[in-house]
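Colleague: Return a 3D structure for these sequence lines:
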Amino acid sequence: MSTAPKKSKKKKPNQRALPLKAILVAGLGLLVLVVVLLWSSLFKSYPVEGKKQMLAIGTGDTYSGFIDRLAKEKQVSFPIILKLYQKFIINDTLKAGVYEIHQGMSVREVMDLISNSENAQMNRILVIEGTSFKQLIDALNADPLVTHEIGKLPYEQILKELNIPYSHPEGLFAPNTYFFAKGETDRKILKDLYLRQVKALDRAWENRATGLPYKDKYEALIMASIIEKETSVDSELQQVSGVFVRRLQQGMRLQTDPTVIYGMGDNYKGNITRQDLRTPTAYNTYTINGLPPTPIALPSQKAIEAAMHPDSSDNVYFVATGNGGHKFTSNLQDHNRAVQEYLSVIRAKN
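Modeller: Reported below is the predicted structural model:
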């Protein structure tokens, strides 16, 4: 009796080995991904110009805004990692002030640094739009946290010390909240404020509207300072600019009170008389044609932009309403009516 040969059983492949290998490969890949993410965000070097620099954090600044700025400047590749780190590890808010950042510090180290108010240097100079260079210098000279080097020199000498190619300092320094380290020199503070203003002016000049009656960007800065002094309402800046630009284009005198006040200097006691309007000075735009020789205040970036982009109306007059803001008109008859309305409001209040 013959028996059929037994079929040999084939060994099944090790079903456990393949999944284990796949898990190891996947785990290794995930680890590599995590390392890449962490390096590209948390452990990447924070960009520092030179060996160290000061990082200013203003009141109201947020970690989200700080991280978004780093991402926009392509300093980090995965901002979500930083935001998760801030939320779950730091779990705190930014502290306003100035921080000293050293070359070689990682983004994580900087984030940790600016979350601790003990690391902050809270010194600051507040330069308000429309104030004068004299007020800025007086504030610097009175600040005990500033190292005084040049602030008490004559203005012309200050400009020479800062290598500024102008003969008059007015308008050349940006009105900003300026954070600085304790002991910072007035030389450094003034130079930084000057560079900020130059940058704002250059950018606005490059993008200016066509047909403006300025010979150069310095004349535009002069106009910006007048606009700054004429209104504190941001929505009116371009309208005021439009009035003065059209007056220049039509050969009209600017006839703006702030220039008269600036030209009076220390003789101004709070009121302008008719005699003041008739008294010639280099800045009295009731007696001179065109622009005054220099700015009359420190104009903000908004005022500079307005000087470069006047409105397109035909208004050449404006007067205060008495209730905030101004009434703009295109002819003398309407202007005189607006003046009478203003006087009625003032009489009613008194």
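
Colleague: going forward, measure contacts between C-alpha atoms and count neighbours the same way
Modeller: OK.

Colleague: Report the buried residues of the lengthiest helix in the chain.
Modeller: In the chain, with assignment by DSSP state H, the single longest helix is helix 17-41. Under the neighbour-count criterion of 16 or more other C-alpha atoms under 10 Å, helix 17-41 has Leu37, Leu38, Trp39, Ser40, Ser41 buried.

Colleague: Just name the closest of those residues to Arg69, please.
Modeller: Ser41 (13.0 Å; C-alpha to C-alpha).

Colleague: quick one: the closest one from Glu109, how far?
Modeller: 11 Å (C-alpha to C-alpha, to the nearest Å).

Colleague: And Arg274, by the same measure?
Modeller: Remark: distance between Arg274 and Glu109 (C-alpha to C-alpha) = 63 Å.

Colleague: again, but for Leu193
Modeller: 29 Å.

Colleague: the more surrounded of the two?
Modeller: Neighbours were counted for Leu193 and for Glu109 using other C-alpha atoms under 10 Å; Leu193 has more, 19 against 16.

Colleague: Surely the more buried one touches Ala174?
Modeller: Yes: using C-alpha atoms under 8 Å, Leu193 is in contact with Ala174, at 5.1 Å.

Colleague: Just the element for the residue nearest to Gln301 when sequence neighbours are not counted, please.
Modeller: Residue nearest to Gln301 in three dimensions, not counting chain neighbours: Ala200, with 6.3 Å by C-alpha to C-alpha, 6 or more residues apart in numbering. Element membership for Ala200, per DSSP states H and E: helix 186-206.

Colleague: In three-state terms, how would Gln157 be classified?
Modeller: Three-state call for Gln157 (DSSP: H, G, I helix; E, B strand; the rest coil): helix.

Colleague: and this one, so I can compare the two:
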Amino acid sequence: MKWLTRLVLAAFLLAVVWLSWVVFVPIEPPATPYTITVGPSRTLSQVATSLKQEGVVRSRGVMVLLARLQGTDRRIKAGQYRFNGSISLWGILQRFAEGNPDEASATVVEGWTFRQFRNLLDQHPDVTHDTAGLSDGEILARIGASEPHPEGLFFPSTYYFTPGSSDLDIYRRAYVTMQRKLAEAWQGRNSTLPVSSPYQLLTLASLVEKETARPQDRTMIAAVFVNRLNKSMRLQTDPAVIYGMGDAYHGNITKADLRRDTPYNTYTRNGLTPTPIALPGSAALAAAAHPAASDVLYFVARGDGSSYFSQTLDQHNDAVRKYILKKGN
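Modeller: Have a look, this model is predicted:
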């Protein structure tokens, strides 16, 4: 039986040597400095998979197991972690466990309102809250914005920053980014669009953003709005009505809501809304600047995330019966 004991002992020692090699022996990263990005919704398991694919760790499974044993998988903070020179799996986990990324991050989602953006920064633990107590207008003034209303002026993206940075710096970056993106869309727009300023294009893009997140439908939604504007037809878009309702909206929109006049009720007022209704992303800006070449005037939700487009009111009514009232074939 001694040979069996020796065999087990040898296997155990080999396992210890292998594990030590996997965990503690550094690896030269593909670039120096090497940056590991942990997104706000990215799990440590996903990070480990990426690191294994890039050859920065030798075993994804060992990394995940150690992270769970340490509790690092529950404490990891979003941000960017920079490493200079060779790095070990243990060194990576220790950096994650410390919870001090070289750059923290804040993700602004396409279609969010400015209020949601502000709530994000107000509650962010790595931000210095210099805007506490300021009105929206005061924030705009502090970042050098000339517009009186904040909606739509900030580009939705993930912003990385040094922990302790002022929220004003993040607002300023998001504002400047949107100004650049909007200028590019305006410069390359279809010259026949019924909008007279970049701000109107931004407003149109926000309506497109809120009506669909489906890439195939964005340019068609834009075409509906553009065609209606050209024909002096009311836009009749529910997200604008909901925006105008403010805190009175509780998840359902009624016929009375559609009849109640507000500056944002596109059932009672002609033309675009007075301001954007959300923060549009690049795809919505592109769709607003280049609508599909179509004479559609109506659309209705199919119930699967897509929309059905019609050229006439009769076609639209048929679509409503089929997809909304469920009376069609």
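
Colleague: rewinding a little: what's the match for the residue nearest to Gln301 of the first structure in the second structure?
Modeller: The equivalent of Ala200 of the first structure in the second structure is Lys181 (alignment by TM-score structural alignment).

Colleague: neighbours around that match, how many?
Modeller: 16.

Colleague: need the contact list for the alignment partner in the second structure of Asn289 of the first structure.
Modeller: Aligning on TM-score structural alignment places Asn289 of the first structure opposite Asn270 in the second structure. By C-alpha atoms under 8 Å, 6 or more residues apart in numbering, the contact set of Asn270 of the second structure is Ser232, Met233, Arg234, Leu235.

Colleague: Now do the third one: how many residues are near it, please.
Modeller: Residue crowding around Arg234 of the second structure was assessed by other C-alpha under 10 Å; the count is 17.

Colleague: Quickly note the distance from it to Glu151 of the second structure.
Modeller: With C-alpha to C-alpha as the criterion, Arg234 of the second structure and Glu151 of the second structure are 22 Å apart.

Colleague: With the last one instead?
Modeller: Between Leu235 of the second structure and Glu151 of the second structure the distance is 19 Å, computed by C-alpha to C-alpha.

Colleague: who has more neighbours, those two?
Modeller: Neighbour count, other C-alpha under 10 Å: between Leu235 of the second structure and Glu151, Leu235 has more, with 25 against 21.

Colleague: Please enumerate the strands of the stretch 151-300 of the first structure.
Modeller: 177-179 (DSSP state E, counting those that start in this stretch).

Colleague: Contact partners for the residue lying closest to Val243 of the first structure once chain neighbours are set aside?
Modeller: Leaving aside its sequence neighbours, Val243 of the first structure sits nearest to Val316 (C-alpha to C-alpha, 6+ apart; 4.5 Å). Applying C-alpha under 8 Å, 6+ apart to Val316 of the first structure gives the contacts Gly242, Val243, Phe244, Arg246, Arg247, Phe328, Thr329, Ser330, Asn331.

Colleague: do the same with Val22 of the second structure
Modeller: Listed by C-alpha under 8 Å, 6+ apart, the contact set of Val22 of the second structure reads Val57, Arg58, Ser59, Val62, Leu89.

Colleague: What does it correspond to in the first structure?
Modeller: Aligned partner of Val22 of the second structure by TM-score structural alignment: none.

Colleague: Does Val22 of the second structure fall in a helix, a strand, or a coil region?
Modeller: helix.

Colleague: Pull the distance from stretch 102-110 of the second structure to the chain's centre.
Modeller: 9 Å (C-alpha atoms, centre = their mean, to the nearest Å).

Colleague: same question, stretch 257-277 of the second structure
Modeller: 26 Å.

Colleague: buried ones in that stretch?
Modeller: Buried, per 16+ other C-alpha under 10 Å, within stretch 257-277 of the second structure: 257-258, 261-273, 275-277.

Colleague: Going by contacts, tell me the helices and strands next to the host helix or strand of Val47 of the second structure.
Modeller: Val47 of the second structure is part of helix 44-53 when elements are defined by DSSP H and E. The elements that helix 44-53 of the second structure packs onto, with contact taken as 3 or more C-alpha pairs under 8 Å, 6 or more residues apart in numbering; DSSP states H and E, are helix 60-70.

Colleague: Can you name the next helix or strand after the helix it packs on?
Modeller: helix 72-75.

Colleague: returning to what we had before: closest one of the contacts of Val316 of the first structure to Pro165 of the first structure?
Modeller: Phe244 (27.1 Å).

Colleague: residues in the second structure aligned with stretch 305-323 of the first structure?
Modeller: The aligned range for stretch 305-323 of the first structure is 286-304, by TM-score structural alignment.

Colleague: Can you give the distance of the matching stretch from its chain's centre?
Modeller: Using C-alpha atoms, centre = their mean, the offset of stretch 286-304 of the second structure from its chain centre is 22 Å.

Colleague: Please point out which parts of it sit buried.
Modeller: Neighbour-count burial for stretch 286-304 of the second structure, with 16+ other C-alpha under 10 Å as criterion, is recorded at 286-292, 295-301.

Colleague: Among the residues you listed, name the ones in helices.
Modeller: Ala286, Ala287, Ala288, Ala289.

Colleague: And the counterpart of Gly246 of the second structure in the first structure, how close does it get to Met223 of the first structure?
Modeller: When the first structure is aligned by TM-score structural alignment, Gly246 of the second structure is paired with Gly265. Look at Gly265 of the first structure and Met223 of the first structure: by C-alpha to C-alpha, they are 19 Å apart.

Colleague: which one of the two has more residues nearby?
Modeller: Each of Gly265 of the first structure and Met223 has its neighbours counted (other C-alpha under 10 Å); Met223 has more, 26 against 9.

Colleague: That one touches Met308, doesn't it?
Modeller: No: Met223 of the first structure is not in contact with Met308 according to C-alpha under 8 Å; the separation is 9.2 Å.

Colleague: Tell me where the stretch 51-200 of the first structure has helices.
Modeller: 63-72, 79-85, 107-113, 133-142, 155-161, 186-206 (DSSP state H, counting those that start in this stretch).

Colleague: With distance to Met54 of the first structure as added columns, please give these in CSV.
Modeller: CSV is the format used below for the helices of the stretch 51-200 of the first structure (distance: least, C-alpha to C-alpha, whole Å):
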stretch, distance to Met54 of the first structure
helix 63-72, 15
helix 79-85, 21
helix 107-113, 12
helix 133-142, 19
helix 155-161, 23
helix 186-206, 12
